[in-house]
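J.: generate coordinates for the sequence data below:
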Amino acid sequence: MTLLERLKAETRAEHDRIERTVDLDRLTATLAGYRAMLVRLHGFHSAWEAKAAEVVGGDDLFRRRRKARLIAKDLARLGMDEEEIARLPRCHPLMPLSNEAEAMGSLYVVEGSTLGGAVIARAAERRLGLTAETGCGFFRSYGRETAAMWRSFGTRLLELSSPAVDGIVVASAKRTFEVMRIWLSEAR
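T.: Prediction:
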């Protein structure tokens, strides 16, 4: 079993719990609900990116995957000014990210959520009339490059894989799912 297969299998329960937390119908039912979820996502991504940057900040793989700025743009397009966005709450406490293996396990969750973002983007467009230019840029972050970005992440993860590292990566992914689930559930 590859590390990607192990991650998928061993984080299934955590993935299912977070999907129940992020109710797509509720998220896209009203502009206010959608914006409230973006506020929570901004709080997670802003804090997570700062923490991950301490470990892998100089890495091109990480730099290309930073998304807090996209959420901030969406919030601005939905009527928030820069000062309001700067004062938004940040997710705390975060999971520990003290080495590359923990950062990559955590990034597995963040990157995986990008794949699901396409589903949310379609629903937001259909139900709320939002496009990447009018408040749905985060959920369309990679556009046509989504599959290629996932593959490049998977390649890097498999290069890191070893018996000593894999358990650390999986444990970090599980913790990240749980931290994200708790943080996002507070938006309900």
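J.: only C-alpha atoms from now on, for both contacts and neighbour counts.
T.: Fine.
J.: show the subsequent helix or strand relative to the longest helix anywhere in the chain.
T.: Taking residue count as the measure and DSSP state H as the definition, the longest helix of the chain comes out as helix 100-128. Downstream of helix 100-128, the next assigned helix or strand under DSSP states H and E is helix 146-160.
J.: that next one packs against which elements?
T.: With contacts defined as 3 or more Cα pairs under 8 Å, 6 or more residues apart in numbering; DSSP states H and E, the secondary structure elements packing on helix 146-160 are helix 3-10, helix 100-128.
J.: which other residues reach the first one?
T.: By Cα atoms under 8 Å, 6 or more residues apart in numbering, the surrounding residues in contact with helix 3-10 are 154, 157-158, 161, 166, 170, 173.
J.: now neighbour count and distance to G43 too, for those, in CSV please.
T.: What follows is those, written out as CSV (neighbours: other Cα atoms under 10 Å; distance: Cα to Cα, whole Å):
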residue, neighbour count, distance to G43
G154, 16, 26
L157, 20, 26
L158, 14, 29
S161, 17, 30
D166, 22, 28
V170, 25, 23
A173, 29, 18
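J.: structure for this one too, so we can compare:
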Amino acid sequence: MSEALEGSAREALRAATAAVHARLHALPPLRALAEGRLDRPGYVALLRRLLGFHRAVEAALAAAPSLSPWGIDPAERRRAWLIEADLAVLGAAPEPSGSSALPPLGSAARALGCLYVAEGSTLGGRHLARALDGLLPPGGAGRRFLLGHGARHGALWRECCIALEACGADPARRAEILEAAAESFAAFESWFPAPGAVRLEPRPTLAS
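T.: Prediction:
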């Protein structure tokens, strides 16, 4: 077995994107969300940046070569509309913020690398949704994006992992997957302001 095929595709993806993962967790809006410190204006700003990125991803995947040979339908995984629904609950217009070029997705392998980034954002979403308990009323309203695909979340993630392993069994395709994933993470990171540019205030309670 060649060195390129040692370990699973997901292990290779985790290793290739570890540095950018660490930087993303340190971004002020995402860190504040995880720690339950994000106020309402901050949450709206975060959703608008997420909306810009996911709209761009969905457009890129729609224009990419078909992933049906790998058992994937990107259309059923779209979540930009969930962000729009969350913004509506908050009384905010769905105006995306930020912009950055996504990598060209000229092959199914590159499309899967980009999809890995978009789908991976659903992991841990339920924990982040609970971090909004002091900001939003109980239930899913206002946090539908973070709740991901709902009851289908587990099945869709497994399908994504199966596709990554099958496509990534070929060394050349695996290299494309890794490259596109790293570039997609970098594009996502560029949607956010530099650390220190986000103002955080004490979060109001529901009773205030």
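J.: one step back: switch the contacts of helix 3-10 of the first structure over to JSON lines; also include distance to E5 of the first structure.
T.: Written out in JSON lines, the entries for the contacts of helix 3-10 of the first structure read as follows (distance: Cα to Cα, whole Å):
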{"residue": "G154", "distance to E5 of the first structure": "10"}
{"residue": "L157", "distance to E5 of the first structure": "11"}
{"residue": "L158", "distance to E5 of the first structure": "10"}
{"residue": "S161", "distance to E5 of the first structure": "12"}
{"residue": "D166", "distance to E5 of the first structure": "11"}
{"residue": "V170", "distance to E5 of the first structure": "11"}
{"residue": "A173", "distance to E5 of the first structure": "13"}
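J.: how about W183 of the first structure, what's its match in the second structure?
T.: For W183 of the first structure, the equivalent position in the second structure is taken to be W191, counting by TM-score structural alignment.
J.: show me what A85 of the second structure lines up with in the first structure.
T.: Aligned by TM-score structural alignment, A85 of the second structure pairs with K73 of the first structure.
J.: surely A56 of the second structure and P104 touch.
T.: No: A56 of the second structure sits out of contact with P104 when judged by Cα atoms under 8 Å, with a separation of 11.6 Å.
J.: picking up where we left off before, winner for burial among the helices and strands packed on helix 146-160 of the first structure?
T.: Comparing these by mean neighbour count (mean count of other Cα atoms under 10 Å), helix 100-128 ranks first with a mean of 19.
J.: how far away from the center of its chain is it?
T.: The gap between where helix 100-128 of the first structure is centred and where its chain is centred comes out at 5 Å by Cα atoms, centre = their mean, to the nearest Å.
J.: how about stretch 101-119 of the second structure?
T.: Taking the mean of its C-alpha atoms, stretch 101-119 of the second structure sits 12 Å from the chain's own mean (Cα atoms, centre = their mean).
J.: residue range for that stretch in the first structure?
T.: Stretch 101-119 of the second structure covers residues 93-111 of the first structure once aligned (TM-score structural alignment).
J.: with stretch 147-161 of the second structure instead?
T.: With TM-score structural alignment applied, stretch 147-161 of the second structure matches the range 140-154 in the first structure.
J.: what does stretch 41-60 of the second structure give?
T.: When stretch 41-60 of the second structure is compared against the first structure (TM-score structural alignment), it corresponds to residues 32-51.
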